[in-house]
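K.L.:
Sequence plus the predicted model coming up.
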Amino acid sequence: MNYEALRAVFRRTNALLGTDWSMHDLRHTAALRMSRDKRLTLRDVQTILGHAHLGTTADVYLVEEEEQVIARVQEYLADREERAKRPAPSAAAAGYEASDLAVLFGGGQS
């Protein structure tokens, strides 16, 4: 399908649905989806879109929904709290003599 044929499809569809979608809207939607796909880097998306500068791609497509950011922060905080509850590994378990660590960290010899 050539460019004019696709534009005609959009005109007919927009008239039928009462919308105002364009081929650029499809490009933008595809780019947003690609930028959120963990298998693609932002550099990959830049290359696909043909942007000369990575900043152009980042400024437009590194947009996250507030709910996603909040969910990640909550997950981070919950994980941090869980790690804080775990006992610190002992010096012996790490393979060091407690007296050596005391000297190293300024506690003197024990």
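P.N.:
Perfect, thanks for sending it. Numbers count the residues shown, from 1 in each chain.

K.L.:
From here on, just use CA atoms for contacts and neighbour counts.
P.N.:
Fine.

K.L.:
Next, count neighbours for Lys30.
P.N.:
To be clear, residue 30 is Ala; Lys isn't right here. 13 (other CA atoms under 10 Å).

K.L.:
State which helix of this protein is the longest.
P.N.:
Secondary structure assigned by DSSP state H gives helix 66-85 as the longest helix of the chain.

K.L.:
List the contacts of the very next helix or strand once past that one.
P.N.:
Tracing the chain past helix 66-85, the next element assigned as helix or strand by DSSP states H and E is helix 98-104. Contacts of helix 98-104 with the rest of the structure, by CA atoms under 8 Å, 6 or more residues apart in numbering, involve 91-92, 108-110.

K.L.:
The structure to be compared is supplied as follows:
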Amino acid sequence: MSRDKRLTQRDVQTILGHAHLGTTADVYLVEEEEQVIARVQEYLADREERAKRPAPSAAAAGYEASDLAVLFGGGQS
């Protein structure tokens, strides 16, 4: 149960009847070091990939440049 993504740690705590979440975490949520390393590597790779992408323009986000100018002190055009 503790590895099922559909259940939270709190869910598992309640099901097992633990008074403290720390008990659940200490006993049942221990992960293999390889799993932790793989997740961190995936996170870092994804973060690096996102950093390479250009930021979306205001027009792509659905805002008119003139509206943004008014909102952010650029005056009306």
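P.N.:
Cool, the structure landed. Values in this document were obtained by computation on a predicted structure and should not be read as measured data.

K.L.:
Show me what the helix or strand that Met34 of structure 1 is a member of is packed against.
P.N.:
Taking DSSP H and E as the definition, Met34 of structure 1 sits inside helix 23-36. Using 3 or more CA pairs under 8 Å, 6 or more residues apart in numbering; DSSP states H and E as the contact criterion, the neighbours of helix 23-36 of structure 1 among helices and strands are helix 42-49, helix 54-61.

K.L.:
Dump the ones you listed to TSV, plus distance to Met34 of structure 1.
P.N.:
TSV is the format used below for those (distance: least, CA to CA, whole Å):
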stretch	distance to Met34 of structure 1
helix 42-49	7
helix 54-61	9
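
K.L.:
So which of those has the densest surroundings on average?
P.N.:
Highest mean neighbour count among the helices and strands packed on helix 23-36 of structure 1 (mean count of other CA atoms under 10 Å): helix 42-49, with a mean of 16.
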